[in-house]
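*Asks:* this is a predicted model, with the sequence first.
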Amino acid sequence: MGTHFFRRITAISSMIGAIGLGSATLAEPQHGIAMYGEPALPPDFVALPYANPDAPKGGRIVTAEVGSFDSLNPHILKGSSPWALRFTAYESLMGRNWDEPFTLYGLLAESIEVPEDRSWVEFTLREEAEFSDGTPATVEDVMWSYETLGTEGHPRYRGGWDKVASMEQTGPRSIRFDFNVEDRELPLILGLRPILKKAQWEDEDFTESGLDTIPIGTAPYVVEDFEAGRYVSLRRNPDYWGRDLPFMQGQANLDEIRMEFFGDAQAMFEALKGGIINSHRETNADKWETQYDFPAVERGDIVKSVIPHQRPSGMIGFVMNTRRDAFADWRVRDAMIHAFNFEFINDAMTGGQQERITSYFSNSVLGMQPGPATGRVAEYLEPYKAELLPGAMEGYELPAGDGSARNRGNVRRAISLLEEAGYTIEDGVMTAPDGEPFTFEILLAQGSQENQAIIDLYTQALERLGIAAQVTVIDPAQHTERINNFDFDMAYYQRGLSLSPGNEQKLYFGAEAADQPGSRNLMGVKSTAVDGLIDAMLNAGSTEDFTAATRALDRVLTSGRYVIPVYQWNVSRIAHAKELTYPETIPIYGDWFTWQTDVWWWEEAE
């Protein structure tokens, strides 16, 4: 790695000389950077708009997850680590304001500098920045982190690193990256990379770390205690270097963040009722209304809070792997969507109280609009018209059932689509074009009774089509391994999307990621339209173009029929200890990632 490392540091190409250095005079250090326009907060801001600078310190939050873990390194592909560690135990050069679509402010870095064309970016580290062990965070640590994550880390880091033409130290506390492609989001993407301590890994294999080595970071929380597969406890570092930063005012208020792990969702719910955990997100609207009448709620010890948001719905449902022959045909995928009796399932699972996801970016301004594509959206779609599936240009809506268990109309349409794809029904069995019975596996992780209940209803509907689907339920570690290797036919799928979609869309839906183990392109989509629209979105010169490109992408993905969508959550329902308190100002992203652990505080009852 050493030769490659120093080549990256010293290589300054002719392109950089012509573009990067030529635009240097247009740049100056700034306190923040927005994807479009200027940061909303001025250089002298005192706190994030949704944080309470006067919040007291103390208390604890105890949350729960279904599953287990066998690693405390969230930066590599190997193993399964608690998802929240990546966000609570590590910091980056810049920090995100969740009340703006995509704007960053200085965290480890005191400033960011970019030219108008964003062909390079330079960060200047704060002199006081240090790791949790008290040692300084240096440019050398930053450069090692970027190189190591980009070459040996999780695939999520590699796309951005491949676009770095050179990396060099430009001053005692400054580092500059020059890019080899046009991509306006890259300065922001690099600003969010976690920074690790180089010296910790001098005699260690970064890719093999598990429970024996906990990466050292600069964040206000450090892993204090854990039991493999059972719990992880993070404690607030009283000597945290950044406690006086304006960005951190009103953040990191709780003394302890504890994550408990349970075998299934019911056990998790019982843990809330029994006081083992003190905060729980409920995803079932009917359960929220009918089963939260236990003693702790009646006494007022547990409070029910509903948190709105303005972010996209994302996509939640059951993904079909197009790498498998059957699901390579869009008509088969369409038939599977028609066979999914959403109205009946929604009534059975939630009392019909939750709306269905209608597209990847539904519930937001970025979502596709009803009817035919018009205006700028149509212009973005036009070059790919020949490859688009029905509905992309004309308008696409998910099939609606009649609410009955039989779902006759949609079942007839599903059979018709399968016949168009060469399938036939022989003696009550759906037969594939190769003459074999059409069957496939639905892969689920242990612990989610709700998903299993949905699939039970779905397989009953498939039986009416003569399809005998096999449901395989395995432990979370095995499930993660199979998903990472795309070893499934159909599986549960959840993809959160933001108001500022960017380079991560290539990891989710890009052709290059389709064959890359560990990527999030689970459906295996390879589409020049998808790739081209992601590029158009990334390089949009205005908010209007960005919105139109995203709406066009939403049309292509949704009409691609890769996922069977279920219901959306346009609010968060959180049952929590009465002492856990949140600010009156809710960010536009609402309850998103670490909002709760970032800005909630413990307010002792009088």
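*Replies:* Alright, I've got the coordinates.
*Asks:* drop to CA atoms for contacts and neighbour counts, all remaining ones
*Replies:* Noted.
*Asks:* list the contacts of residue 468.
*Replies:* 438, 439, 440, 459, 462 (Cα atoms under 8 Å, 6 or more residues apart in numbering).
*Asks:* among those, which pair sits farthest apart?
*Replies:* By the measure Cα to Cα, 438 and 459 form the most distant pair in these, at 13.2 Å.
*Asks:* picking that back up, just the contacts of residue 468 now: which is nearest residue 347?
*Replies:* Closest approach between those and residue 347, by Cα to Cα: residue 459, at 16.9 Å.
*Asks:* before we move on, back to that, adding secondary structure, neighbour count and distance to residue 530, write the contacts of residue 468 out as JSON lines.
*Replies:* Output for the contacts of residue 468, formatted as JSON lines (DSSP: H, G, I helix; E, B strand; the rest coil; neighbours: other Cα atoms under 10 Å; distance: Cα to Cα, whole Å):
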{"residue": "438", "secondary structure": "coil", "neighbour count": "19", "distance to residue 530": "29"}
{"residue": "439", "secondary structure": "coil", "neighbour count": "18", "distance to residue 530": "29"}
{"residue": "440", "secondary structure": "coil", "neighbour count": "17", "distance to residue 530": "27"}
{"residue": "459", "secondary structure": "helix", "neighbour count": "19", "distance to residue 530": "31"}
{"residue": "462", "secondary structure": "helix", "neighbour count": "20", "distance to residue 530": "30"}
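*Asks:* and the residues you listed, which is closest to residue 5?
*Replies:* Closest to residue 5 out of the contacts of residue 468 is residue 440 (45.7 Å), distances taken as Cα to Cα.
*Asks:* hang on, that closest one packs against residue 489?
*Replies:* Yes: applying Cα atoms under 8 Å, one finds residue 440 in contact with residue 489, separated by 6.2 Å.
*Asks:* relative to residue 465, how far out is the residue lying farthest from the centre of the chain?
*Replies:* Largest separation from the mean C-alpha position in the chain: residue 427, at 44.7 Å (Cα atoms, centre = their mean). In this view, residue 427 and residue 465 are 11 Å apart by Cα to Cα, to the nearest Å.
*Asks:* what's the answer for residue 503, then?
*Replies:* 40 Å.
*Asks:* in contact with residue 567, which residues?
*Replies:* Residue 567 neighbours (Cα under 8 Å, 6+ apart): 316, 346, 354, 355, 356, 357.
*Asks:* redo the residues you listed as TSV? Include secondary structure.
*Replies:* Putting these into TSV (DSSP: H, G, I helix; E, B strand; the rest coil) gives the following:
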residue	secondary structure
316	strand
346	helix
354	coil
355	coil
356	strand
357	coil
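*Asks:* now which of the residues you listed would you call buried?
*Replies:* Among the contacts of residue 567, those classed as buried by 16 or more other Cα atoms under 10 Å are 316, 346, 354, 356, 357.
*Asks:* pretty sure the third one is touching residue 283, no?
*Replies:* The reference is to residue 354. No: using Cα under 8 Å, residue 354 is not in contact with residue 283; the gap is 9.8 Å.
*Asks:* what touches both of these two?
*Replies:* Common neighbours of residue 354 and residue 283, using Cα under 8 Å, 6+ apart, are residue 569.
*Asks:* second structure follows, compare the two:
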Amino acid sequence: MACIRPLCLILAGFLGVASMSLPVGAEPAHAMAMYGEPALPQRFSALPYVNPDAPKGGMIRLAEPGGFDSLKPWVLKGNAAWGVGSHVVETLMYRTLDEPFTLYGLLAESMETSPDRRWVEFTLRPEARFSDGTPVTIEDVMWSYEVLGTQGHPRYHGAWAKVTKMEQTGERSIRFTFAEDDRELAMLMGLRPILKKAQWEGQDFSASGLEAPIGSGPYVVDQVDPGRMITFRRNPDYWGKDLPVNRGRNNLDVIRYDYFGDANAMFEAFKAGQVTVWRELSAHKWDGEYDFPLMTRGDAVKAEIPNGRPSGIMGLVMNTRNPLFADWRVRQAMIEAFNFRFINATLNGGKDRRITSYFANSGLAMQPGPAAGKVADLLEPFAADLPPGTLEGYTLPEGSDRVLDRTGLRRAIALLSEAGWTVQEGVLKNAEGRPFAFEILLNQSGTSMRTASETQQIADIYVQALRNLGMQVRITLLDAAQFVQRTNEFQFDMTWYERALSLSPGNEQLLYWGSDAADQPGSRNWMGMKSPAAEAVIAAMVNARSEADFTAAVRALDRILTAGRYVIPAGFSPVSRLAHAADLRYPAETTPLYGDWPGFMPELWWQEAEE
């Protein structure tokens, strides 16, 4: 569900698996967890990571790169303003940030499911209201699920395709029946945005637009300057302000997002006090470049937010739709030529950790050495088609302190030769005489985890190494809108890629790595992988009935992805670095498991009143 909008984009990275802890008799419950028991009892007073007594009022100003031309984050078309989906619209259930995957009632007061989880039923709270005062009805819920599943962004289509029946079972209750065994679907049905049918009915919902959505959430859209600024104002009549899941949340009266051309402009705005929170992505800058007046006079302070989530994947992704990168030996050669050790030392003083696998930094990560036990059992049926290292064990090259890792380049040359590429008169060519030439596509506004200057520097250093192999590489910078369009249509050879991953991966993994997603514009399968093994272990993941089976399936997937050599991994930080106005506070003593993640900032923050 991803930032740093952490990792923004799409908060879909949240979805997961294992066994739900509801009573066998399918009694209505206040919460559900994918495995184990929900941490909070039915009558809990507040979430454990909030300040339940946080004062209301004040304002926070945040910076975003690029621009926007839409207020509809639920469709593929357009570039939607950040915050609409999280501040204005709600879901039936709320996902806590302190458990791997547990949902508590929000619009729904309860849910129940069958022991085999082939259906799930939700009961709406009678007091639930949209911001215009009209009630949230089952009709709104049913319309929202159908329109999102048929006209919405592709990320909604997969789960909807598995619903065989949606029916109203009471004045305030709705039941979904599923076409297949998938133990995560009951939870996914609680996480779809609920929209007001009367606002959108009769329109082409798939079109982008700047009409302010009417939602049931704590904020309403206040002011919009397309492409430049959007503000959200707290609704004093918000129906759910006294719910336990909301106590201590949504404290600020105004949330404002200003859009800037690039990260440098955003940082300068923070230094000038025009932006009140800044996420610093560079450890080197964090340690050495925060002696400007705003900080030295105490008007702003620094904070580091730890987390216990997986590293996810970040780096340069190779598009295997291009025959150039279809061979795993070529992809390994590209990894060998990427000298992370030197790049990390040059850009970050060596402080970033290398991403060693997609689920690194967590108990879900693949283990060193050969696959064993349940992991091996899951992979063995596909052994003949898996790249070397999947079963045997795979590690990334160590790299060198020098700008050119000559040992790595020698290994790269050998692999390229095996794949049919040799240097001819200084140019790497194949047997037909075709040069090894490609484009690296970059977003000039930066990304959720890297500034544009950082990705450019990384690419520049990398290109120097590739030219030593005889490759012809060009770097193309695009504005945010063009970059989104190109990547949505998979029109690139190599580009910067980021995918945040949670502690409960599940159905969304098919949108990231599934065969259907490889041909679906707008999916996150930028590498174009089509792996029956990956789809099999994802199926095992979403139907696991024990935590041990779930962990084995994720570790098997981690091996398939990492040894697939689709992404050239960069580094990550186990903490988020936030510089913020001194009068802005967050519950520092009770940081949730996911840390600085969607739902943490600005939702948990407040502003202290002036003395």
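*Replies:* Received it, and whenever you're ready, just let me know what you need. Predicted model, so just to flag it, every value in this text is computed and none were measured.
*Asks:* what do we get in structure 2 for the residue farthest from the centre of structure 1?
*Replies:* Taking TM-score structural alignment, residue 427 of structure 1 has residue 425 as its aligned residue in structure 2.
*Asks:* from residue 22 of structure 2, how far off is that match?
*Replies:* In this view, residue 425 of structure 2 and residue 22 of structure 2 are 68 Å apart by Cα to Cα.
*Asks:* what do you get for residue 493 of structure 2?
*Replies:* Noted for residue 493 of structure 2: a distance of 47 Å to residue 22 of structure 2, by Cα to Cα.
*Asks:* these two - which one has more neighbours?
*Replies:* Neighbours were counted for residue 493 of structure 2 and for residue 22 using other Cα atoms under 10 Å; residue 22 has more, 25 against 21.
*Asks:* in what helix or strand does that one lie?
*Replies:* Here residue 22 of structure 2, judged by DSSP states H and E, is contained in no helix and no strand.
*Asks:* could you look up the SS state of the closest residue to it other than its chain neighbours?
*Replies:* Nearest non-adjacent residue to residue 22 of structure 2, counting by Cα to Cα, 6 or more residues apart in numbering: residue 32, 6.4 Å away. Put simply, residue 32 of structure 2 is strand when judged by three-state DSSP.
*Asks:* ranges for the strands of the stretch 301-450 of structure 1?
*Replies:* In the stretch 301-450 of structure 1, the segments counted as strands under DSSP state E, counting those that start in this stretch are 302-308, 315-320, 424-426, 429-431, 441-445.
*Asks:* mean neighbour count, these: which tops it?
*Replies:* strand 315-320 (a mean of 23; mean count of other Cα atoms under 10 Å).
*Asks:* superposed on structure 2, what's the mean shift for that one?
*Replies:* With mean Cα distance after the TM-score superposition for structure 1, strand 315-320 of structure 1 departs from structure 2 by a mean of 0.5 Å once superposed.
*Asks:* in structure 2, which residues correspond to that strand?
*Replies:* Using TM-score structural alignment, strand 315-320 of structure 1 lines up with residues 313-318 of structure 2.
*Asks:* now the strands of the stretch 301-450 of structure 1 as a markdown table including distance to residue 541 of structure 1?
*Replies:* Shown next, in a markdown table, are the strands of the stretch 301-450 of structure 1 (distance: least, Cα to Cα, whole Å):
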| stretch | distance to residue 541 of structure 1 |
| --- | --- |
| strand 302-308 | 30 |
| strand 315-320 | 27 |
| strand 424-426 | 50 |
| strand 429-431 | 50 |
| strand 441-445 | 42 |
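*Asks:* how close does the counterpart of residue 500 of structure 1 in structure 2 sit to residue 586 of structure 2?
*Replies:* Counting by TM-score structural alignment, residue 500 of structure 1 corresponds to residue 504 in structure 2. Per Cα to Cα, residue 504 of structure 2 is found 25 Å from residue 586 of structure 2.
*Asks:* compare those two (neighbour count), which wins?
*Replies:* Neighbours per residue (other Cα under 10 Å) separate residue 504 of structure 2 from residue 586, with residue 504 holding more: 26 against 19.
*Asks:* first-to-last residue distance for stretch 192-200 of structure 1?
*Replies:* Taking Cα to Cα, stretch 192-200 of structure 1 runs 21 Å from one end to the other.
*Asks:* quick one: buried residues of it?
*Replies:* Using 16+ other Cα under 10 Å as the test for burial, stretch 192-200 of structure 1 gives 192, 193, 194, 195, 196, 197, 198.
*Asks:* ok, stretch 178-192 of structure 2 next?
*Replies:* In terms of neighbour count (16+ other Cα under 10 Å), stretch 178-192 of structure 2 has its buried residues at 178, 182, 183, 184, 185, 186, 187, 188, 189, 190, 191, 192.
*Asks:* what about these, which are in helices?
*Replies:* Judged by DSSP state H, helices contain the following of the buried residues of stretch 178-192 of structure 2: 185, 186, 187, 188.
*Asks:* quick one on the thing from earlier: number of residues surrounding the residue nearest to residue 22 of structure 2?
*Replies:* Residue 32 of structure 2 has 28 nearby residues by other Cα under 10 Å.
*Asks:* what separation do you get for it and residue 104 of structure 2?
*Replies:* Going from residue 32 of structure 2 to residue 104 of structure 2 by Cα to Cα gives 7 Å.
*Asks:* nearest to residue 383 of structure 1, of the strands of the stretch 301-450 of structure 1?
*Replies:* Between residue 383 of structure 1 and those, the shortest gap by Cα to Cα is with strand 315-320, which sits at 25.9 Å.
*Asks:* looking at the ones in helices among the buried residues of stretch 178-192 of structure 2, spot the one nearest residue 83 of structure 2.
*Replies:* residue 188 (20.8 Å).
*Asks:* buried stuff in stretch 286-302 of structure 2?
*Replies:* 286, 294, 295, 300, 301, 302.
*Asks:* and the two most separated of those residues?
*Replies:* Across the buried residues of stretch 286-302 of structure 2, the longest distance by Cα to Cα is 14.4 Å; it joins 286 and 294.
*Asks:* residue 521 of structure 2 touches residue 490, doesn't it?
*Replies:* Yes: Residue 521 of structure 2 lies in contact with residue 490 (Cα under 8 Å); the separation is 7.3 Å.
*Asks:* tell me which of those two has more neighbours.
*Replies:* For residue 521 of structure 2 versus residue 490, neighbours defined as other Cα under 10 Å are more numerous around residue 490 (23 against 17).
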